[in-house]
Structure formats: structure tokens, C-alpha cells
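*Asks:* only the shape, not the letters, is given here:
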């Protein structure tokens, strides 16, 4: 039985056309994903020290994505692995962090690269026993918001204080802090000494100029006589 060549050609054309249609559809999906990624917000949350003192810790919430975040909400709670003592301490820390109203009520709009800070906790006044407890705590942060087309996005972050234990020192080690402080002091003393020397040279030059001026006036008067 012979097959009509035209049927083969038609079948092949249908297969090619179907393949091209599928490739176009898959390309459209990938382009859509790419366009969405280029305008998608991404809200990041981390624990950081304040510039005034490394013992003052706060949360920094930043939109590091490529689009604006809407109806932003933040929920902080103890991690499920925490025991009762740890949970109690975490709840106290959350209460301190949550003084700004946006943590309680949320934010209507968080623009690209915009950031917000929580209130801070001070570890400088805590004893060693508390710090040992602090470096075992894990806070679970649940972040929810919407993108520019209304899609709901939810993310979870584990703020694990244990990551700082052994590698994170409040204010730096003694070996790091003291040499830097001494270097800064020596630098300031050098600047002050240079300023005093400069002012001294100016004073000497002024006195010399006054003396030379008096001598010149005296010589002119002698010549006039």
C-alpha cells in the first residue's frame, strides 16, 4: 500500500507548525516570568547593629526587589523549637522591637529600596547569663505583601541569634578596639600639634614683620633728618 506523498508533507507541516506554536507558547511563558521578575518586590528583614553603638540591635526591613510592595505586614513570633524560657524572652524582645506602629499595623506602600527600622534593644546593660540565653534565641519573621498586580506574596525568615555566637562580638575584641582607638588618638594629637606649630610660625612671622616695619620707619626718619 502506497502512501500519498502529499499526506506525508501535510502531516509533517502540521507537526512543524505544532512545534513552532509550542515553542512560541513556551517562549511567551518565559518572557512573562522574566517581565514579572523585573518588576517583582522582595522584602528582606535582618538584624543589625545601630551606627551609634554595636550593642544596640534593631531590625531593618528593606524592599530589595525591583518593584513596590503593597499592604506590607510583619509578624514576629518565637520559633517552634524554643522552650518556655526562650519563648518568654523572645516575646519581650518582640515587644521592644514592635514600638513603631508600622510593625503592629503594617505599611500600605513600601517603595523600591525603601527601608524601615524597628525599635532597638540594648545588650550593653545585660549580664553574661542573659547574653548566653540571647545567643540561643531564634525569632521567626513572617512577611506578607502584594505586588503591583495584586498577587499575594508570603516569606519566612529565621532570625537566628546562634549565628552570632562565637563570631559576633559586641564592640569588637579588645585586640581590635584598643589599637584602633590608640591610632585615632595619635592621629588627633598629630593634627593638634601641627596646628599649634602652624600658629606658632604665624605668630613668629607676624612679630618679625612688625619689627622689620619699625626698623624701616626708623631708617626713613633718620634719612629725613
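*Replies:* Sure thing, it's come through. Only a predicted model underlies this, so the values are computations on that prediction, with no experimental measurement involved.
*Asks:* going forward, measure contacts and count neighbours with C-alpha atoms only.
*Replies:* Will do.
*Asks:* what residues are up against the most centrally placed residue in the chain?
*Replies:* Against the mean C-alpha coordinate of the chain, by Cα atoms, centre = their mean, the closest residue is residue 60 at 6.7 Å. Going by Cα atoms under 8 Å, 6 or more residues apart in numbering, residue 60 touches 45-48, 115-118.
*Asks:* this is the other structure I want to compare:
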């Protein structure tokens, strides 16, 4: 039994495992893209990725899901596949933007309520075939928030400014008192 478990462990340690996730772009928080990564210990060959909307989506959300999928599928590797994806290697799709400045953008209210599926097929070095299907729920990203709202941040910022001004005023008063004392001492020295 131990020999069988060891054999299974060795096999798992050499298998590829392709993972896909929706993530913000590091240098632009309002851009999102898909990251496809081989998190397994073995290389993945002939990787094919297919994206499709969740069948249970309402018709109004279906249009947004199809637009998002069209943007993600624009990269050559998403269309033709990847010949080889090494362990810990990643590929990134085109990004979606929510700033209102370019035609790739989508309505964020619809987008952050989508669910779409990613089907990934690939092989290991020996030709063993794998198929994984992932549900990508965009609503999970709604909980992330950068900073505070203006209404929350303004009173704190004003209190911080007030505190800084009071501290500067005290420092100026101390410096003025020190300089006055020093100049009086010098004046006394010259009068003698």
C-alpha cells in the first residue's frame, strides 16, 4: 500500500496542472486580464483554451460576457493554443479596461456580475490528456476596494492637515523664541 502511494505521489509531482484566474494588472488597477499558469511540476504540451459564458446567464449579461470573451481571445495563443508551457510559466490575455477611454471597455455593472467558464485541454510529456473546466466568477472581484470614498477620506485628510499646521505653528514659535533669546544675548554682549 505504501509503495502504491509513493508511486502516486511521484506521478503527481511530474504532472502539469494548468490554472486560470482573473486578475488586475499590477501597474493599472482598472485593467483586468486572465492569467494562465502551469502550477504543476511537469511541462504542459498542446494547451488549448476555450472560454464560454455560463449557460444560466440572463440575456442582458450574455452580451457583456461575449464582449469580454472576445477581448480575452484576441491573443494568438488563445486562438491557436500553446505548444509548451513550462512549470511556473504564465501567459496573459489582452486586458479589459473600465476607465471609459477605449473601445475594449465594458460596462462594469454588468461585468462584475458575470460567470464564464474556461475549458483547458493539455497533455503531459508522455501524451496523457488532461481536461479542466474552471468557473470564473467576476463578482468575487467586487469586494476589493482601493482606498476610501471621498466622503470617508475628506474629514480624515482635513484633520491631518489641521494637526500638521498646529505642529508647524508650535515649531515656528519655538524657533522664534530661541532666535529672540539668542539675539538679546548678542545685543547685551555688544552693549558691554
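*Replies:* Happy to help now that I have it. Given the structure is predicted, the values throughout are model-derived calculations rather than measurements.
*Asks:* sorry, back to before: from the contacts of residue 60 of structure 1, pick the one nearest residue 55 of structure 1.
*Replies:* residue 48 (9.8 Å; Cα to Cα).
*Asks:* now secondary structure, neighbour count and distance to residue 167 of structure 1 too, for the contacts of residue 60 of structure 1, in CSV please.
*Replies:* Shown next, in CSV, are those (DSSP: H, G, I helix; E, B strand; the rest coil; neighbours: other Cα atoms under 10 Å; distance: Cα to Cα, whole Å):
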residue, secondary structure, neighbour count, distance to residue 167 of structure 1
45, strand, 22, 21
46, strand, 14, 17
47, strand, 15, 15
48, strand, 15, 14
115, strand, 15, 27
116, strand, 15, 26
117, strand, 18, 24
118, strand, 20, 24
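*Asks:* out of the residues you listed, which is nearest to residue 91 of structure 1?
*Replies:* Distances from residue 91 of structure 1 to the contacts of residue 60 of structure 1, taken as Cα to Cα, are shortest for residue 118 (14.7 Å).
*Asks:* can you find the partner of the closest one in structure 2?
*Replies:* Residue pairing (TM-score structural alignment): residue 118 of structure 1 is matched to residue 93 of structure 2.
*Asks:* next: residue 142 of structure 1.
*Replies:* Matched across to structure 2, residue 142 of structure 1 falls on residue 119, judged by TM-score structural alignment.
*Asks:* any idea how far residue 47 of structure 2 is from that match?
*Replies:* From residue 119 of structure 2 across to residue 47 of structure 2, the span is 10 Å (Cα to Cα, to the nearest Å).
*Asks:* residue 143 of structure 2 now?
*Replies:* To residue 47 of structure 2, residue 143 of structure 2 is 32 Å away according to Cα to Cα.
*Asks:* looking at these two, which one has more neighbours?
*Replies:* Per other Cα atoms under 10 Å, whichever of residue 143 of structure 2 and residue 47 has more neighbours is residue 47, with 21 against 6.
*Asks:* map the more buried one onto structure 1.
*Replies:* So residue 47 of structure 2 corresponds to residue 72, using TM-score structural alignment.
*Asks:* give the contact list for its match.
*Replies:* So residue 72 of structure 1 contacts 106-110, 143-146 (Cα under 8 Å, 6+ apart).
*Asks:* hmm, back to that, check contacts around the match of residue 118 of structure 1.
*Replies:* Contact partners of residue 93 of structure 2, counting by Cα under 8 Å, 6+ apart, are 33-35, 72-75, 78.
*Asks:* which of those fall within strands?
*Replies:* Using DSSP state E, the members of the contacts of residue 93 of structure 2 that fall in strands are 33-35.
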